[in-house]
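Visitor: predicted model follows, preceded by the sequence.
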Amino acid sequence: MRPGVFGLIGLALLAPAALAQEEKAWDDAKPAWRWTLEERMAKRFDPAEVEARAKKAASLPRMELIAGEPVPEPGTGSDSPLNGTLNPELYTPGELYRTLIELTYPLPGDGPSVWREPIEEQAASLGFGSDLWWRLRRASDEYLALRLEDFRGAMAQKAAHGPVPGDELCRARFEGLQAAYREFGRAKFLQLLYFSIATVSHASIAERDNLLRLEGGCQ
């Protein structure tokens, strides 16, 4: 058989793999903070990627609680397991903003936050100053207030003073994230979320439609 024929056969065998690579709706080479929401959703809910993550998770030791939420067992939820150390790009900014607030602004009875100091150290390397926390509080003031009100309402267990409606809290969280973008700069704040917060995140919202709704502020 002539060399040219071997070459054609080789190209034919390589074509499906090359085509599959071209059809990916995301770019793995991009830093996690630069991914678009569409790219995050495409990879996060891709069946082959979900299966690969499940196999990887099954080979890893179980992690402790993160922000009060247990790590999901392999195979639970349509996008689980999700591990921010391995795949920080799969989290949405809204999820990471919520985790940042939960880790650094504890609710009554939780005790002081042990996360501020390590986050401060990483934030300093990204150009954030010592005013990080009061600026974040200023940007997140409404969300923090509603979150506290929601907590107190849930503890009261009274119909007249129940938790804050979910959509109201969701919208406040969304507006808090937008305010943080304005306060610090979008690119800079995203770097903080994906370098400092994604790597300690292990739990996630499993349903795509619900996740997209939350990411849009429950509008």
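Guide: All right, it came through fine. Numbers count the residues shown, from 1 in each chain.

Visitor: every contact and neighbour count from this point should use C-alpha atoms.
Guide: OK.

Visitor: hang on, Gly176 packs against Arg138?
Guide: No: with contact defined as CA atoms under 8 Å, Gly176 and Arg138 do not form a contacting pair (9.2 Å).

Visitor: ranges for the helices of this protein?
Guide: For the chain, applying DSSP state H gives helices covering 3-22, 37-44, 47-58, 93-104, 116-125, 132-139, 141-156, 166-184, 186-192, 208-215.

Visitor: also this one, for the comparison:
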Amino acid sequence: MIRVLVADDQHLVRAGLRMLCESAPDLEVVGEAADGHEAVAQAERVLPDVILMDLRMPGLDGTAATERITAARPAARVLALTTFGDDDHLYPALAAGACGFLVKSAPPGELLEAVRRAAAGGTPFSQEVLGRLVDRAVRARDESARVPDPGPLTPRERDVLALVAAGLSNQEIAARLHLGVTTVKTHIAALLSKTGCPNRIRLAVYAVRAGLAGD
């Protein structure tokens, strides 16, 4: 069972997200929060697997709450939700430690699948957001933006890096490459160290900018 915390300042939105999550047999809503301070406190109290985090909330906003939660519990999976699909909200949320980014207009099925992927270690994005992220990385590469040399990568590390750039979870990468999940985690840890990237989102962007993503 995937334990979910819903953080949004609008009661009707929280109620809708609760109903949607609880319609799935493998999801359980273990708490709600109406602002960032409450989200941080609830995350510490109920220890959710995935936190659905609205980015624009009174007091402590969702980005700051995400940063505090992931600093205290690095394994916490925060899925950022917003009505704003612009990069001004995307990049700060990712830098704060969010594992994915969805606009609230996403179809219900997409949101449920995103929660599952986040819980499994994936990096779910709304398609429009992922498209902008990749386009921006490609433009930076085409403009000859300097990308630090990671040093020699093994063929398997290159395979794993390309699949990280495609947004696959550790389990999906393991299945695709016929590896154990622990082995995939080891490769990703090595890639993070070699590239200097702080998380797998930055690693995916790095792969695109460096021309190491798949076709």
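Guide: Received, thanks. Nothing here was measured: the structure is a model prediction, and the numbers come from that model.

Visitor: any idea what the TM-score is?
Guide: TM-score of the superposed chains, computed with TM-score structural alignment, normalised by the length of structure 2, equals 0.31; 116 aligned residues with a CA RMSD of 6.0 Å.

Visitor: one step back: which stretch among the helices of structure 1 is buried most, on average?
Guide: helix 93-104 (a mean of 20; mean count of other CA atoms under 10 Å).

Visitor: show me where structure 2 has strands.
Guide: Ranges of strands within structure 2 are 2-7, 27-33, 50-54, 77-82, 100-103, based on DSSP state E.

Visitor: which of the ones you listed is buried the deepest?
Guide: strand 50-54 (a mean of 29).

Visitor: what's that one packed up against?
Guide: strand 2-7, helix 62-72, strand 77-82, helix 108-119 (3 or more CA pairs under 8 Å, 6 or more residues apart in numbering; DSSP states H and E).

Visitor: okay if I get the ones you listed as a markdown table plus distance to Glu128 of structure 2?
Guide: Listed next are these as a markdown table, based on distance: least, CA to CA, whole Å:
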| stretch | distance to Glu128 of structure 2 |
| --- | --- |
| strand 2-7 | 23 |
| helix 62-72 | 20 |
| strand 77-82 | 13 |
| helix 108-119 | 13 |
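
Visitor: of these, which is nearest Ala95 of structure 2?
Guide: helix 62-72 (8.2 Å; CA to CA).

Visitor: thought Val29 of structure 2 was touching Gly16?
Guide: No: applying CA under 8 Å, one finds Val29 of structure 2 not in contact with Gly16, separated by 11.7 Å.

Visitor: ok, Gly62 of structure 2 to Glu44 of structure 2 distance?
Guide: Distance of Gly62 of structure 2 to Glu44 of structure 2, computed by CA to CA, to the nearest Å: 15 Å.

Visitor: if you could redo that for Ala114 of structure 2, that was the one I meant.
Guide: Counting by CA to CA, the gap from Ala114 of structure 2 to Glu44 of structure 2 is 22 Å.

Visitor: got the buried residues for stretch 155-167 of structure 2?
Guide: Glu157, Arg158, Asp159, Val160, Leu161, Ala162, Leu163, Val164, Ala165, Ala166, Gly167 (16 or more other CA atoms under 10 Å).

Visitor: one more: stretch 132-140 of structure 2?
Guide: Those would be Leu133, Val134, Arg136, Ala137, Val138, Ala140, for stretch 132-140 of structure 2 by 16+ other CA under 10 Å.

Visitor: what sits up against it?
Guide: Val205, Tyr206, Val208, Arg209 (CA atoms under 8 Å, 6 or more residues apart in numbering).

Visitor: so which of those residues is the closest to Ala72 of structure 2?
Guide: For the contacts of stretch 132-140 of structure 2, the nearest to Ala72 of structure 2 is Val205 (25.2 Å; CA to CA).

Visitor: the closest one: neighbour count?
Guide: With neighbours defined by other CA atoms under 10 Å, the count for Val205 of structure 2 comes to 21.

Visitor: quick check: it touching Leu163?
Guide: No: using CA under 8 Å, Val205 of structure 2 is not in contact with Leu163; the gap is 11.9 Å.

Visitor: how near is Arg77 of structure 2 to Phe101 of structure 2?
Guide: 11 Å.

Visitor: then Asp54 of structure 2?
Guide: 10 Å.

Visitor: repeat for Ala204 of structure 2
Guide: 14 Å.

Visitor: likewise Ala165 of structure 2?
Guide: 15 Å.

Visitor: what of Ala80 of structure 2?
Guide: 5 Å.

Visitor: same deal with Asp159 of structure 2?
Guide: In terms of CA to CA, Asp159 of structure 2 sits 25 Å off from Phe101 of structure 2.

Visitor: all good on my end, thank you.
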